[in-house]
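**Student:** The following comprises the amino acid sequence and a computationally predicted model.
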Amino acid sequence: MLNPISISDKALDEIKNIMAHKNIPSEYTLRVGVKGGGCGGVSYMLGFDKPKSDDQVFEWEGLKILIEKKHVMFLMGMHIDFFESSEARGFTFVNSDMPKRHDA
């Protein structure tokens, strides 16, 4: 099955760092999902969890990724990146299927 998401090297390094240094149990793996969906659209979430019966399991560069079957369609084409600046740091979700904006 085609991977619905992609993960940048920087984000992958940060995820592995969190798993190694934040006491994430070894039977847990990365979970990617969505919340909401009303007028405000959806919010994307990252976390660590055990597999559940309604999950689809994907792999990216050796990392297992859990996505609930009902969330897969909302995550198609999503690229997860990690940014770090003097003001903030965190994961970002960018829809790589969206047309690029060209300013005139």
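**Tutor:** Yes, it's here.

**Student:** From now on I want contacts and neighbour counts done on CA atoms only, so please keep to that.
**Tutor:** Fine.

**Student:** quick one, strands of the chain?
**Tutor:** 5-7, 29-38, 41-49, 55-60, 63-68, 78-84, 89-95 (DSSP state E).

**Student:** need those strands in JSON lines with mean neighbour count and distance to Asn17, can you?
**Tutor:** Listed next are the strands of the chain as JSON lines, based on neighbours: other C-alpha atoms under 10 Å; distance: least, C-alpha to C-alpha, whole Å:
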{"stretch": "strand 5-7", "mean neighbour count": "20", "distance to Asn17": "14"}
{"stretch": "strand 29-38", "mean neighbour count": "15", "distance to Asn17": "12"}
{"stretch": "strand 41-49", "mean neighbour count": "14", "distance to Asn17": "13"}
{"stretch": "strand 55-60", "mean neighbour count": "15", "distance to Asn17": "15"}
{"stretch": "strand 63-68", "mean neighbour count": "18", "distance to Asn17": "12"}
{"stretch": "strand 78-84", "mean neighbour count": "17", "distance to Asn17": "12"}
{"stretch": "strand 89-95", "mean neighbour count": "14", "distance to Asn17": "13"}
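
**Student:** Second structure follows, compare the two:
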Amino acid sequence: MQDINNTKENEFKLSQDASNRIKILLKSEDASFFRISVLGGGCSGFQYDFSFSSSPNDDDYVFNQDGISYLIDKPSMDFLVGSTLEYVSELSGAYFKIENPNATANCGCGTSFSI
């Protein structure tokens, strides 16, 4: 586990809307950490995954922002450097969306990407 607190070489940020939503979710899930991962699969090759955790794993980076602790594992971080997690609320629904400058293509639903 590495606490990197958004150092330049491993930068990942939360928008204010994402931060506010995660605070609410962490309380309702009674969890300590919000986990952001990249998994194989999805219509564009990779997909984003969001979950909760009570503790970090050995290969996790631990981020702290706006009073929130969130985790990204080392393999996922390779895909997410320079990205921002957004929380979008529209008439069609509310969801998390990652603005990823490393992605060369995204699917229409916004949950998968390719590099």
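**Tutor:** Ah, there it is. Owing to the predicted nature of the structure, the values given are computational and were not obtained by experimental measurement.

**Student:** TM-score for the pair, please.
**Tutor:** TM-score of the superposed chains, computed with TM-score structural alignment, normalised by the length of structure 1, equals 0.77; 96 aligned residues with a C-alpha RMSD of 2.3 Å.

**Student:** can you put the strands of structure 1 in CSV and add distance to Ile18 of structure 1?
**Tutor:** Shown next, in CSV, are the strands of structure 1 (distance: least, C-alpha to C-alpha, whole Å):
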stretch, distance to Ile18 of structure 1
strand 5-7, 15
strand 29-38, 10
strand 41-49, 10
strand 55-60, 16
strand 63-68, 13
strand 78-84, 13
strand 89-95, 12
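
**Student:** so which of these comes closest to Ile15 of structure 1?
**Tutor:** strand 29-38 (8.1 Å; C-alpha to C-alpha).

**Student:** angle of that closest one against strand 78-84?
**Tutor:** 110 degrees (axes from the mean of the first three to the mean of the last three C-alpha atoms, to 10 degrees).

**Student:** What is strand 29-38 of structure 1 packed up against?
**Tutor:** Packing partners of strand 29-38 of structure 1 (3 or more C-alpha pairs under 8 Å, 6 or more residues apart in numbering; DSSP states H and E): strand 41-49, strand 63-68, helix 72-75.

**Student:** of these, which approaches Phe91 of structure 1 most closely?
**Tutor:** Closest among these, using C-alpha to C-alpha: strand 41-49, at 8.5 Å.

**Student:** Check which helices and strands that closest one sits against.
**Tutor:** Using 3+ C-alpha pairs under 8 Å, 6+ apart: strand 41-49 of structure 1 touches strand 29-38.

**Student:** Contacts made by the strand it packs on with the rest, please.
**Tutor:** Outside strand 29-38 of structure 1, the residues that touch it by C-alpha atoms under 8 Å, 6 or more residues apart in numbering are 42-51, 63-68, 71, 74-75.

**Student:** Look up how far Asp58 of structure 2 lies from the spatially most central residue of structure 2.
**Tutor:** The centroid of structure 2 falls nearest to Ile36 when counting by C-alpha atoms, centre = their mean (3.6 Å). Distance of Ile36 of structure 2 to Asp58 of structure 2, computed by C-alpha to C-alpha, to the nearest Å: 15 Å.
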